[in-house]
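>>> the sequence isn't on hand, but the structure is:
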């Protein structure tokens, strides 16, 4: 009976038992922390043990390897993740999701050329695959090629992606180019798709600050630190906005909070030095 269950038409049931659905095949989450990241809690030992059984019983199922690779990636076992994605591709050379997943691991392990090659292959197989377009765009962005990055983000957006990273990362480029109005528009749309991300509020707050919109900036920095009490950059930026408003006591408190989280963060240290005496005036 068990052998019948592991046939391809029933592999989905076994994967569900393992605690991972087929929707995890893309493996990238929508975290807006600069690079696509994994949820480490999803790659539990129990899930991996169950997936080991699935693969042992059905060793030619490419999707099972792809999903176990996802679990390995989420638990930080990157070499094992690469092995599984490579096995998935060997079994199904047109598996565009597995190429994108392996690309993400290569990107996380500082192998940008291998990552680019896999993203290119994934996009060649499926030109509208938003996960690969956003991933490659992020690779271009972090490698200092904003033009090609924006092209990929635009293509992902044209494919009607619901992934907020496309807008967030494009907004970061606009912000670097001092196009703050467009950056704010992108950050706002990203937040409409995911209002729980501290970094997006912090980024939009910086563009409001650049436009001297203190109310908008302080509101966003407050939301950023509310969502992530350890976001020392947002605490520092809140301090900058308060300092600009002349509220030196609260500014000092914000800088101090940032330094308590990241003791060597120079902008927070500098802010404390500027406001230490003035907070008593």
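Structure received. Just so it is clear, the structure is predicted and the values come from calculations on it, not from any experiment.
>>> drop to CA atoms for contacts and neighbour counts, all remaining ones
Fine.
>>> and the gap between residue 88 and residue 212?
52 Å (Cα to Cα, to the nearest Å).
>>> with neighbour numbers in mind, choose between the two.
Between residue 88 and residue 212, counting by other Cα atoms under 10 Å, residue 88 is the more crowded of the two (26 against 13).
>>> who's in contact with the more buried one?
Going by Cα atoms under 8 Å, 6 or more residues apart in numbering, residue 88 touches 61-66, 95, 98.
>>> 7 Å - rerun?
62-63, 65-66, 98 (Cα atoms under 7 Å, 6 or more residues apart in numbering).
>>> and if you look at residue 64?
residue 55 are the contacts of residue 64 under Cα under 7 Å, 6+ apart.
>>> pasting the second one now:
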């Protein structure tokens, strides 16, 4: 399944911190002819709401002139500068707010937004973190902002997941958090959990486009094309655009079950047993030793057994069956020597799956026609054809694998790793 980096919504909402009730209470005369810092500030707020940012900035500036410690005026003027994309001026005002009110969460939020726009992600995260620290539950959307940066820009999916989970805890009726949790699970190729969260997002918001198309991709990934097609149709019916594609491309599918990392880790904990082996391949009656090949050992878990059964049932010219990236992390690698020998040490009793992809070149010879000669022998015409032998190389690749069980601690298991029994390939 190809990786998608932007298949979830990023909601950035800038909230002007102002006292709306105060604004509405001002009389027309004061708005038209203000004389105090508060009056200029309130009229500036009115101009801001009308998107008259230059007039708002002018009034906030007058309010600051009358009251140099008016932190809200600095903050709102900074937001107005931000609206005009004058980021340096906005940051200067935010710095003044921090000097006057070092624990004001709104300034860290708005400062973080500017740093994110400028792609200074470390500073953006630092400011969102400060806003969360000082603002607490009043700023639940910041968990989405920060989680998006962790996932998209800093390659920290576990931190992103923690933030999205906090967002759904604080905003249980917001579909965005569930959609983003689903996306993190899909990047880990845990498609069942991803589908569960996309479904939750759709239950909250039946018109959430991204959740439908994301869930469709996950249904495809576990081989359920019928449900995938239904989700794509719903996505299209709601206004989403899907381009026509060829039906001849090879599909990749994965097991439906969730991978149990704790179980796999336990299965690979230290023991006293050892597996020794020798790997080779046989083509056209010739034996090729697997020198310098990578051999991988996996603990046999329910997830691996499901993958193996699915591959046996579904894999072919149009379908490839894979384990998740996380499942592939819980494996031990070894490399063969020149004779194809390898070993895995420190194993505990249990069942293991060993796999090798043996890539090698086979030298072959072909007889090539080079011409002929015609001569008369009496009344008979004789034709002599000439040939030469030409060597060429055929690239070969064989997937070789087997299950091995260690029954008691301290056991040494000796195996041959090849397709079928090959005399001369035993350890």
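Cool, got the structure. These numbers were taken from a predicted model, which means no experiment stands behind them.
>>> hang on, the earlier thing: of the contacts of residue 88 of structure 1, buried ones?
62-63, 65-66, 98 (16 or more other Cα atoms under 10 Å).
>>> would you list those residues in JSON lines and tack on distance to residue 45 of structure 1?
Converted to JSON lines, these look like this (distance: Cα to Cα, whole Å):
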{"residue": "62", "distance to residue 45 of structure 1": "21"}
{"residue": "63", "distance to residue 45 of structure 1": "19"}
{"residue": "65", "distance to residue 45 of structure 1": "16"}
{"residue": "66", "distance to residue 45 of structure 1": "16"}
{"residue": "98", "distance to residue 45 of structure 1": "21"}
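>>> list just the nearest of the contacts of residue 88 of structure 1 to residue 14 of structure 1.
residue 63 (11.9 Å; Cα to Cα).
>>> show me where the stretch 301-427 of structure 2 has its helices.
302-314, 325-329 (DSSP state H, counting those that start in this stretch).
>>> any idea which of those helices is most buried?
helix 302-314 (a mean of 16; mean count of other Cα atoms under 10 Å).
>>> chain center to it: distance?
23 Å (Cα atoms, centre = their mean, to the nearest Å).
>>> hmm, back to that, if you look at the buried ones among the contacts of residue 88 of structure 1, which of them are in helices?
62-63, 65-66, 98 (DSSP state H).
>>> burial measure for residue 109 of structure 1, as a count.
Neighbours of residue 109 of structure 1 under the rule other Cα under 10 Å: 12.
>>> what about it, distance to residue 163 of structure 1?
Distance from residue 109 of structure 1 to residue 163 of structure 1, by Cα to Cα: 23 Å.
>>> same deal with residue 98 of structure 1?
For residue 98 of structure 1, the distance to residue 163 of structure 1 - Cα to Cα - is 18 Å.
>>> relative to residue 164 of structure 2, how far out is the residue nearest to residue 289 of structure 2 when sequence neighbours are not counted?
Nearest residue to residue 289 of structure 2 in three dimensions, chain neighbours excluded: residue 280, at 4.4 Å (Cα to Cα, 6 or more residues apart in numbering). Per Cα to Cα, residue 280 of structure 2 is found 49 Å from residue 164 of structure 2.
>>> these two: which has the busier surroundings?
Per other Cα under 10 Å, whichever of residue 280 of structure 2 and residue 164 has more neighbours is residue 164, with 29 against 25.
>>> make sure that one is indeed in a helix.
Yes: under DSSP: H, G, I helix; E, B strand; the rest coil, residue 164 of structure 2 sits within a helix.
>>> what secondary structure does the residue most central in space within structure 1 sit in?
Geometric centre of structure 1, nearest residue: residue 36, 2.9 Å, by Cα atoms, centre = their mean. Here residue 36 of structure 1 is coil, with the state taken from three-state DSSP.
>>> distance of it from residue 192 of structure 1?
From residue 36 of structure 1 to residue 192 of structure 1 the distance is 19 Å (Cα to Cα).
>>> and the equivalent of residue 94 of structure 2 over in structure 1, how many neighbours?
Counting by TM-score structural alignment, residue 94 of structure 2 corresponds to residue 119 in structure 1. Using other Cα under 10 Å, residue 119 of structure 1 has 29 neighbouring residues.
>>> list the contacts for residue 119 of structure 1?
99-100, 103, 132, 136 are the contacts of residue 119 of structure 1 under Cα under 7 Å, 6+ apart.
>>> all helices of the stretch 151-281 of structure 1, in order?
Using DSSP H, counting those that start in this stretch, helices in the stretch 151-281 of structure 1 cover 164-176, 180-193, 198-210, 214-227, 232-244, 248-261, 266-275.
>>> let me have those helices in JSON lines, extended by distance to residue 43 of structure 1.
Output for these, formatted as JSON lines (distance: least, Cα to Cα, whole Å):
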{"stretch": "helix 164-176", "distance to residue 43 of structure 1": "22"}
{"stretch": "helix 180-193", "distance to residue 43 of structure 1": "25"}
{"stretch": "helix 198-210", "distance to residue 43 of structure 1": "24"}
{"stretch": "helix 214-227", "distance to residue 43 of structure 1": "24"}
{"stretch": "helix 232-244", "distance to residue 43 of structure 1": "28"}
{"stretch": "helix 248-261", "distance to residue 43 of structure 1": "28"}
{"stretch": "helix 266-275", "distance to residue 43 of structure 1": "35"}
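>>> secondary structure element for residue 69 of structure 1?
Per DSSP states H and E: residue 69 of structure 1 is located in helix 62-74.
>>> and the next element down the chain from that helix?
Downstream of helix 62-74 of structure 1 (by DSSP H and E), the next one is helix 78-91.
>>> pull out the buried positions in that next one.
For helix 78-91 of structure 1, by 16+ other Cα under 10 Å, it's 78, 80-89, 91.
>>> also stretch 122-134 of structure 2?
So, applying 16+ other Cα under 10 Å, buried residues of stretch 122-134 of structure 2: 123-132, 134.
>>> so what corresponds to the residue nearest to the centre of structure 1 in structure 2?
By TM-score structural alignment, residue 36 of structure 1 lines up with residue 13.
>>> need the contact list for the aligned residue in structure 2 for residue 165 of structure 1.
Residue 165 of structure 1 maps onto residue 141 in structure 2, with residues paired by TM-score structural alignment. By Cα under 7 Å, 6+ apart, the contact list for residue 141 of structure 2 reads residue 167.
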